[in-house]
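A.B. asks: Generate coordinates for the sequence data below:
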Amino acid sequence: MELKLLNDQGQSTATIAAPETVFGRDFNEALVHQVVVAFQANARMGNRAQKDRGTVKHSTKKPWRQKGTGRARSGMTSSPIWRGGGRAFPNSPDENFSHKVNKKMYRAGLRAIFSQLAREDRIAVVEAFALEAPKTKLAAAKLKDLGVSDSVLIITDALDENVYLATRNLPNVAVIETRYADPLSLIHYKNVLITKPAMAQLEEMLG
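C.D. replies: Below you'll find the predicted structure:
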């Protein structure tokens, strides 16, 4: 698998050999879907809570007598069928949304995503991505020169402070280290830029 190598002007002057173990795999849609759903589910926090009929504020007085009114019998206003009553099956604050995904499946899903991005020509390699100062204007100009200013995920071996500060205010731009590459970000952004050192790290992690 060959990936295009971009210069600072966004021109593809050459190609770089990408490891087939990471960028030459078949696309497994079911596996990628499972990995993405699990990643989103594991990021959820069980912090929502609802009250059942025992914890909702109510009176224990019987609303009306049992018989003779012509209405349905009722014992408490906390009944789930009453307005203002408790929930029948309330959400618990310690609810667990996590999905279990084996390491081999997770890595295989990442390899499938990287391979599909390479086939769609949405991945490019750069020697390095650095800025002289933490200025958003400099980052925007550099990304425009590279031709990826609309939507890009930049994967680097080590997060540079200037790059982080300069890009954090740009919409549809994210900079992450290789170890934090996740399936959701890879499919969310239109383009992916990888530095050469990060490419070696990817091969070590997923190869």
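A.B. asks: contacts, neighbours, all on C-alpha from now
C.D. replies: Noted.
A.B. asks: On the three-state scheme, Thr15 is what?
C.D. replies: At Thr15 the chain is in strand, as set by DSSP: H, G, I helix; E, B strand; the rest coil.
A.B. asks: Pretty sure it sits against Glu2.
C.D. replies: Yes - the criterion here is C-alpha atoms under 8 Å, and Thr15 meets it with Glu2 at 6.0 Å.
A.B. asks: Look at the residue positioned nearest the centre of the chain and tell me its secondary structure.
C.D. replies: Nearest to the mean C-alpha position of the chain, by C-alpha atoms, centre = their mean, lies Leu184 at 3.6 Å. Secondary structure state of Leu184, per three-state DSSP, is helix.
A.B. asks: Okay, helices next: where are they in the protein?
C.D. replies: 20-23, 29-42, 103-119, 136-146, 161-167, 183-188, 196-206 (DSSP state H).
A.B. asks: Nearest to Asn96 among those helices would be which one?
C.D. replies: Checking the helices of the chain against Asn96 by C-alpha to C-alpha gives helix 29-42 as the closest, at 8.9 Å.
A.B. asks: Could you also give me the structure for this second sequence? I'd like to compare it with the first:
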Amino acid sequence: MELAVIGSGKALSVSDAVFGREFSEDLVHQVVVAFRNAGRSGTKAQLTRSEVRGTTKKFKKQKGGGARHGDYRAPIFIGGGVTFAAKPRSFEQKVNRKMYRAAICAIISELNRQDRLKVVDSFDVSEPKTKALIAKLDEMGIAHPLIVTEEATEALYLAARNLPYVEVRDVQGLDPVALVGARTVIMTADAVKKIEEWLA
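C.D. replies: Okay, the predicted model is just below:
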């Protein structure tokens, strides 16, 4: 298949396996959840009844005072232990490399089908100025993009970092969460070829 390159009038020949793959919602969901879970620290910790500091002395007699209680470390009291206390754990989910690459292909293919994937010859700014990047995006008529280049320059990173709706990635830093969350994806022709080599 071919992708139109904006501003050049040329077409870029790409693989159907990467840019024309059928979308699998279950696969994409599984990979996105696994990717986000891998970023969780899993360090949440609470104290159980046996771990709370304090006396274990029975604070009132067994009968005659209403409800029967042992000590103030019981979960129903303020400062007491937690009934099912959270403990540090790993949220990691196993995802095969083949599944991960297939999910990336499916997301890129769906972006292409929805006309949300834009290919340009190159994308850069001459100086690290946010105003220059905004003018460039306005000229293209694109808002809230994910910009993917083969190797993003420092000037482009600095120009985009103050815009909450613009994200810059190189091919090595591309991930499924960034692709799924983008309204529009701008890719350079070199980045397209590098992605094709990676996923083919």
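A.B. asks: Trace Asn91 of structure 1 over to structure 2, please.
C.D. replies: Taking TM-score structural alignment, the alignment pairs Asn91 of structure 1 with Ala86 from structure 2.
A.B. asks: For its match, the count of nearby residues, please.
C.D. replies: Per other C-alpha atoms under 10 Å, the neighbour tally for Ala86 of structure 2 reads 14.
A.B. asks: I'd guessed Phe23 of structure 1 sits against Leu110; true?
C.D. replies: No - Phe23 of structure 1 lies out of contact with Leu110 (C-alpha under 8 Å); the separation is 9.7 Å.
A.B. asks: Switch the helices of structure 1 over to TSV; also include distance to Pro63 of structure 1.
C.D. replies: What follows is the helices of structure 1, written out as TSV (distance: least, C-alpha to C-alpha, whole Å):
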stretch	distance to Pro63 of structure 1
helix 20-23	68
helix 29-42	43
helix 103-119	56
helix 136-146	65
helix 161-167	62
helix 183-188	53
helix 196-206	66
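A.B. asks: sorry, back to before: show me what contacts the match of Asn91 of structure 1?
C.D. replies: By C-alpha atoms under 8 Å, 6 or more residues apart in numbering, Ala86 of structure 2 lies in contact with 44-47.
A.B. asks: With Gly24 of structure 1 instead?
C.D. replies: 1, 115.
A.B. asks: what's the counterpart of it in structure 2?
C.D. replies: Using TM-score structural alignment, Gly24 of structure 1 lines up with Gly20 in structure 2.
A.B. asks: quick revisit: what's the spacing between the match of Asn91 of structure 1 and Lys61 of structure 2?
C.D. replies: Relative to Lys61 of structure 2, Ala86 of structure 2 is positioned 32 Å away (C-alpha to C-alpha, to the nearest Å).
A.B. asks: ditto for Asp26 of structure 2
C.D. replies: Distance from Asp26 of structure 2 to Lys61 of structure 2, by C-alpha to C-alpha: 58 Å.
A.B. asks: If anything else comes up later, I'll come back, but that's it for now.
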